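**Student:** 3D, please:
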Amino acid sequence: MSPASIPPAEQPDSPTGVDVGVPGPGTPDQQDDRGRGRSRVGRVLRVVVPSLLALAWVAVAGIGGPYFGRVDEVSSNDNTSFLPASADATRVQQRLTDFTGDDVIPAVIVFAADDKLTAGQLTELGEAVKRAEKVDGVADGASPVIRSEDGRAAEAFVPVDSDADVGEVVAAIRTAVTDKTPEGVTAHVTGPAGFTADLKEAFSGIDGLLLGVALAAVLVILVIVYRSLLLPILVLITSTFALCVALLVVWLLAKADVLVLTGQTQGILFILVIGAATDYALLYTARFREELASRQDKLAATRASLRSTVEPILASGGTVIAGLLCLLLSDLNSNKSLGPVAAIGIAFALLAALTLLPSLLLIFGRAAYWPRMSRRSRPQTDPGISGLYARIGDRISRRPRLTWIVVTLALLAGTVGVTQLRADGVPQSDLVTTTSDARDGQRVLADHFPGGSGTPAYVITAEDDLQRTADVLLADRGIDSVAVTAKDSAAGTLPVTSDGIQQAGPPGGKPAEPTVSGGDVLLQATLTDPADSVDAEETISRLRDRLAGVAMIGGETATAVDTNAASIHDRNLIIPVVLAVIMLILMILLRAVLAPLLLIIATVLSLGTAMGVSALMFNQVLDLPGADPAVPLYGFVFLVALGVDYNIFLMTRVREEALAHGTRAGIRRGLAITGGVITSAGLVLAATFAALAVIPILFLLQLAIIVAFGVLLDTFIVRTLLVPAVTLDIGRRIWWPSKLGRAPEPR
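**Tutor:** Sure, this is the predicted structure:
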């Protein structure tokens, strides 16, 4: 058989890699010149361009890779810095150094024994505190050892320089104190510095453990899905390189103070980029394999694959980026910073999936799919319209209305659990889910001292209102004692009672005076309840009402109150905005109004079920203390944006098939063709988010459960059953008001 008689889709590759075609007109010399020209162009497109793109990614990722070990240089976990500048806690924090002189973070060393502490033991404890004072990073001004009223505990306050590495300083303090603690006495380091150190320790596994678990989970799933040796490696290279480049850009922006990077944001960035890049890669690899199955030339297959996948991938990434950028409307700087950080990650995931991966697959061709596809594999006709999802589509098509009604009722039943979601904040001591020395120390403090010892509420008021403000504080049941920050005082503060400022020191000495800055003074109020407790937060809210217009209240407890209020504001504002933005993107993508509306409703229904079931799991199975107010917001943003992704993958293919075969046939064909790849993508994304649970932070554990379960729900229920059933029931009207919605169904 001559080359001219071979159908174009079945022509073998020539030695130069260019399709063998029918000779064109002209002299043999002219034909040879054109052939050599096409050969050179083909060689450039097949080898040079993809090689240059791959090398460019290798170079930039190689620069970004080492920054995994340098994230601490630009990362911050200071809760006050997350608040808006208008918050009282922020304004108080900004003025503290005007009164105290030093920018320090208090560490509270607490000792406890079963029996009353002896004089000798107290002396040894004093020596232990002196050793702690010599630790690098500890500022001047440590307090003497103070024994509790019951005599079975003692405490001391050690200021830690805020510019020092708080985690390392606290670890050194713990070692120094433990070495000198007498037998029968236990020691803990708690207070703001202690909790900061424990949080930093909990986040320490992000660079290694989290990334390793996520990549291992993805690799296992890809090997099972592809049953190929090389393709999973190429996909992982794509997602890993995307993460390296995204981290490099984020690091540089954080270093320039353009955005804020926290341990929490860092973990989400890692997971989001790995999961999203892998999902986009799965969509492209599936389409590339489909094209290779219908044509011999891999360059033609690459062009066709890019034409078919660029729109859904860009739309998918665009919905996630748009949803994340809506976080810029947040009052909380922690939420506001996550938006651009994660959006940068998604942008590079998109770029890698549409440039690096196509380049790698163009270079390797069918060898990437070996042993399921070999270089000698011949084209097939109409691949991908049989199998499990084709059978599911056939079953749904018999009773579509019954199917979507039953599924909807089941999902609605799951949403009932939302009423059990306690997302009104949790104590700082519960943020770490594993052992915490600071939490143990806080419990000892609460047993033997006023709960707020070492973590006072800071109250700034006018000098003329000092006594009036102190009287309001002392009259509140949640306040144990009040002191005013003073100059020329060895203790740094002077007690304030209803009788006025109490002077300390020898009789006849010069009385100390309050420190005055801008006509204001700083009062320190010791709370009767632990500073991170609900009762303490209620005390702060109550005092703010009573001192409105007279004083500003800050400190750890006030920061928690302001953070919760800002989180609730963000949740109520951002959720409807995200829905509107994603709805608009879907309308542009699908050229319709009704289909996007139904997709949004289905996704929100899935979100409600995920939240409801997760709430029951938090309360009844895991017995968690509650949830941060940001948990529902983050769960919403990720589930709505990512959940819509799978519906985008499905419905863009359905629309493509509907244009050729009609809507009813299109939904069955679209489900059959995309079923495997979307299921694989859902498993990958669920596995990557589930990896967040290895970091012992309550917020990340809850986010992992909500998003992983929600993604699986979207993958196996919403996209597989609900959306196809509704589409089949409505028929071509689903595309209203586009022309496709008015086109008659083929017979």
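
**Student:** Please count neighbours and contacts with C-alpha atoms only from this point.
**Tutor:** Will do.

**Student:** Count the residues that sit near the closest residue to residue 727 other than its chain neighbours.
**Tutor:** Leaving aside its sequence neighbours, residue 727 sits nearest to residue 734 (CA to CA, 6 or more residues apart in numbering; 6.3 Å). If you count neighbours by other CA atoms under 10 Å, residue 734 ends up with 23.

**Student:** so how far is residue 726 from residue 734?
**Tutor:** Distance check for residue 734 against residue 726: by CA to CA, to the nearest Å, it reads 9 Å.

**Student:** Repeat that for residue 233.
**Tutor:** Relative to residue 726, and taking CA to CA, residue 233 is found at 38 Å.

**Student:** same deal with residue 632?
**Tutor:** 28 Å.

**Student:** Same question for residue 76.
**Tutor:** 47 Å.

**Student:** Which one of those two is surrounded by more residues?
**Tutor:** residue 726 (22 against 18).

**Student:** Surely that one is in a strand?
**Tutor:** No - counting by DSSP: H, G, I helix; E, B strand; the rest coil, residue 726 is not found in a strand; it is helix.

**Student:** doesn't residue 404 make contact with it?
**Tutor:** Yes - at 6.1 Å, residue 726 and residue 404 qualify as touching, with contact defined as CA atoms under 8 Å.

**Student:** and residue 299, how many neighbours does it have?
**Tutor:** Counted with other CA under 10 Å, residues neighbouring residue 299 total 22.

**Student:** For it, list the residues it contacts.
**Tutor:** 45, 46, 362 (CA atoms under 8 Å, 6 or more residues apart in numbering).

**Student:** Checking it next. Helix, strand or coil?
**Tutor:** helix.

**Student:** contacting residues around the spatially most central residue of the chain?
**Tutor:** The chain has residue 268 as the residue nearest its centroid, 2.9 Å off, counting by CA atoms, centre = their mean. By CA under 8 Å, 6+ apart, the residues touching residue 268 are 342, 692.

**Student:** this one next, for a side-by-side:
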Amino acid sequence: MFHRIGRVVVRHPVWTIVAWIFVAAGIVATAPSLPSNSDQSSFLPKSYESIQAADLQQSAFPSAFTPSAIVLYQRSDGGKLTPDDLKDAARITGELGAKKIDQVQQVVPGPPSKDGRYVLGLVSMDTKNAGQPTQLDAAKTLRSDAKELTKGTQLDAKLGGSAAQGLDQQDSSSRANALTFVGTFAIILITLLIIFRSPILAVLPLVVLIALVFSTANALIADASKLFGLQANSSTSALLIVVLLGVGTDYYLFLMFRYRERLRAGDEPKVAMVNAVGRVGEAIASAAGAVMISFLALLLSTLGFLKQMGPALAITVAVTLLAALTLFPAICSLIPPRALFWPSKAWLKEPSNARFAALGRGVQRRPALFAVVSGVVMIALALGTLGFKATFDLASGSMPKTQESMVVQTEMQNAYSAGAAEPTSVLVTSTGDGRLDTAALPAYERKLSAVQGVADVQPAAISKDGRTANVTVTLKYGSATDQAISAVGDVRDVAHADAPPGTKALVGGMSSIYKDINAAVNHDYRTVFPLAALLIMIILGLLLRSVVAPWYLMASVGLGFGATLGATVLIFQKGQGHSGLMFMLPVIMYLFVVAIGTDYNILMISRLREEAREGRDPREAASRAVRHAGPTVAAAGFILAATFATLMLAGNSLLTEMGFAVSFGIVVAAFVMAMFFTPSLTALIGHAAWWPGHQDRKSTPDVETVDARELEPSAKN
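**Tutor:** Presented below is the predicted three-dimensional model:
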């Protein structure tokens, strides 16, 4: 099939390029704008208690609210607020409310801090649009207006809360995307220049991927988001850039290394490209299939963030795959090799590949030693996973501490109870037709106040219909901390067990949301991980026609995942003292490391099978595979690892941890698993690795022998 694709593309390169341009232009022109959402509660479906509590609170107490934004007033000199300062703060709060800013429903005065240095203005916004761009615009206006209104007073005003955090996340994301793009572009360009020593071959993939593939993929993502009601997240765009450029460059390298090899073998240029597509096409398609299957497995996630990210990344890889099999071959087949590889002449002769030949000979002579050493290294690193802890503070994880909303969060935690900014709501509602027995509520509140970790319990507010009570519970800890999540679990236990007769209790608030996110992540570990692994094994089985090889290939990838997570724990938790790693990191890392690690395994074992089909015994086939596929795997692994490492330039802990973890995992996948572990195990297992398909049996080489004239557009069939 891939030879046929190569023949069509090489015979009609101009039409292939024109078709790409017209289709891409049509898709981009008709695509809707890409929606975005930074509301963390939207991560969860309505079956979770925290979301049910939020819905009940909104219906029973429409005038009550959890602040979407908080104006924090303090004196410019840092001293205690005077009575005049308090009057100015109240006046500014009233004027902000009177401006009727879009999305802002009311702005009311909040309590002063115990030390007398701060006072609050609490902002209510339309909860239906939480996290949407319209509310981020409202936060921007509020921040500007508050600073303007403090002129002529002794006050400074800063804006915090979820809407302000969303605005600051958006700004940080824009800078992160720019840094990621520039860093990725520079790394790929420099590395390709070093590998090919040709400016055309270095610039070509970047121009094609950015000009056509990225715009097409983004437009298709927007179409899919509108069709299926998905939302984008600010962190997804940086990942799209890295996946597109990194994976696209990998597939480009797979193709061009094989094209250059066929030219050195004496093929005519057009025949060489057909053979390159035919020989490496199956490996590229299988590798892309494994990546897409892994990303699409995220559709089973209960977390909205991951469910939204999965299809976007899968679409990006699918468009990249199509470009690798059609657009790149079409463009390269139009350029004579001497011009394509200019000024280098290295493409004319086979290099000695002394280092990789030596590695191949080592694998051939001592496969057991290579397998044991590489396996022990990965197991040793994997032991670090025992210390893994998760953190749920996405706001501080996705932007620097110097952002205004993060400064507000820190100052409020110091001046007020740490949980004051995002209190917990215990909603007690009647299960019958009657009203609540309010006489039972004081005793209920005392039981809640006795829960360890509770700082304060406010008297219950009763809904207009008398059927629901809202008990505001302030925790001693910040809403995203481990202590708060543990404490809200205890609050839930008491709230459920001691609810007055004829009522039921629901516990809401951000700490409750984080606790439910933790439960959702654990669900994903039990469903997404095994399903992705199973589907990748099926792809490997179909590619290799074997039921043996997929098992040890997936075992090696699993070891790579464990080693990567263990190393990340050791670096960030043990080395840098982080309280934990971002809660979704293991899921993302698993999918990237497993899927992309399988890419390199597929390339290596496909080459190993190819060498075996030419009559070589298992050990010699492994040696030859390392010699010939090793440079491709090393180059692709380095580029992809370096591109993911650019996420560490973003300046926030979420992308820093993600960048390190995925880049380290790719290094392990390319330079440990694919280079040593997989070929060594295959050499040791021998012919049994291919059972029952016997794909290593000697066969006719899979090379086109057609006359190059048949590939000319004017040729007759």
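
**Student:** After superposition, what is the TM-score?
**Tutor:** The TM-score (TM-score structural alignment, normalised by the length of structure 2) is 0.86; 668 aligned residues with a CA RMSD of 3.0 Å.

**Student:** could you pull out the helices for the stretch 101-250 of structure 1?
**Tutor:** In the stretch 101-250 of structure 1, the segments counted as helices under DSSP state H, counting those that start in this stretch are 119-133, 166-180, 191-203, 211-226, 231-255.

**Student:** how about a markdown table for the ones you listed, with distance to residue 301 of structure 1 added?
**Tutor:** Formatted as a markdown table, the helices of the stretch 101-250 of structure 1 follow (distance: least, CA to CA, whole Å):
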| stretch | distance to residue 301 of structure 1 |
| --- | --- |
| helix 119-133 | 68 |
| helix 166-180 | 54 |
| helix 191-203 | 44 |
| helix 211-226 | 19 |
| helix 231-255 | 16 |
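
**Student:** okay if I get the ones you listed as JSON lines plus mean neighbour count?
**Tutor:** JSON lines is the format used below for those (neighbours: other CA atoms under 10 Å):
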{"stretch": "helix 119-133", "mean neighbour count": "18"}
{"stretch": "helix 166-180", "mean neighbour count": "19"}
{"stretch": "helix 191-203", "mean neighbour count": "23"}
{"stretch": "helix 211-226", "mean neighbour count": "18"}
{"stretch": "helix 231-255", "mean neighbour count": "23"}
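
**Student:** mind checking which of those helices is nearest residue 559 of structure 1?
**Tutor:** Closest approach to residue 559 of structure 1 among the helices of the stretch 101-250 of structure 1 (CA to CA): helix 191-203, 11.9 Å.

**Student:** Which residues does that closest one contact?
**Tutor:** By CA under 8 Å, 6+ apart, the list of residues contacting helix 191-203 of structure 1 reads 77, 105-108, 160, 166-168, 170-171, 263-264, 428-429, 431-432, 436-439, 442, 454-455, 556, 695-697.

**Student:** now do stretch 88-99 of structure 2
**Tutor:** Taking CA under 8 Å, 6+ apart as the rule, stretch 88-99 of structure 2 contacts 73, 104-109, 119, 121, 142, 145-146, 149-150, 153, 155.

**Student:** would you list every one of the helices in the stretch 551-700 of structure 1?
**Tutor:** So, for the stretch 551-700 of structure 1 - with DSSP H, counting those that start in this stretch - the helices run 556-590, 594-616, 630-661, 663-690, 698-713.

**Student:** actually the stretch 301-450 of structure 1, not the one I wrote
**Tutor:** Under DSSP H, counting those that start in this stretch, the stretch 301-450 of structure 1 gives helices at 333-351, 357-364, 388-398, 400-415, 437-448.

**Student:** right, and the ones you listed - which one's nearest residue 52 of structure 1?
**Tutor:** helix 357-364 (8.9 Å).

**Student:** quick one: the closest one aligns where in structure 2?
**Tutor:** The aligned range for helix 357-364 of structure 1 in structure 2 is 328-335, by TM-score structural alignment.

**Student:** Also stretch 622-642 of structure 1?
**Tutor:** Under TM-score structural alignment, the match for stretch 622-642 of structure 1 is residues 576-596.

**Student:** quick one: terminal-to-terminal distance for the matching stretch?
**Tutor:** 27 Å.

**Student:** Buried residues in that stretch, which are they?
**Tutor:** 580-596 (16 or more other CA atoms under 10 Å).

**Student:** Stretch 63-83 of structure 2 too?
**Tutor:** 65, 66, 67, 68, 69, 70, 71, 72, 73, 74, 75, 81.

**Student:** if you look at those residues, which of them are in strands?
**Tutor:** Mapping the buried residues of stretch 63-83 of structure 2 onto strands (DSSP state E) picks out 69, 70, 71, 72, 73, 74, 75.
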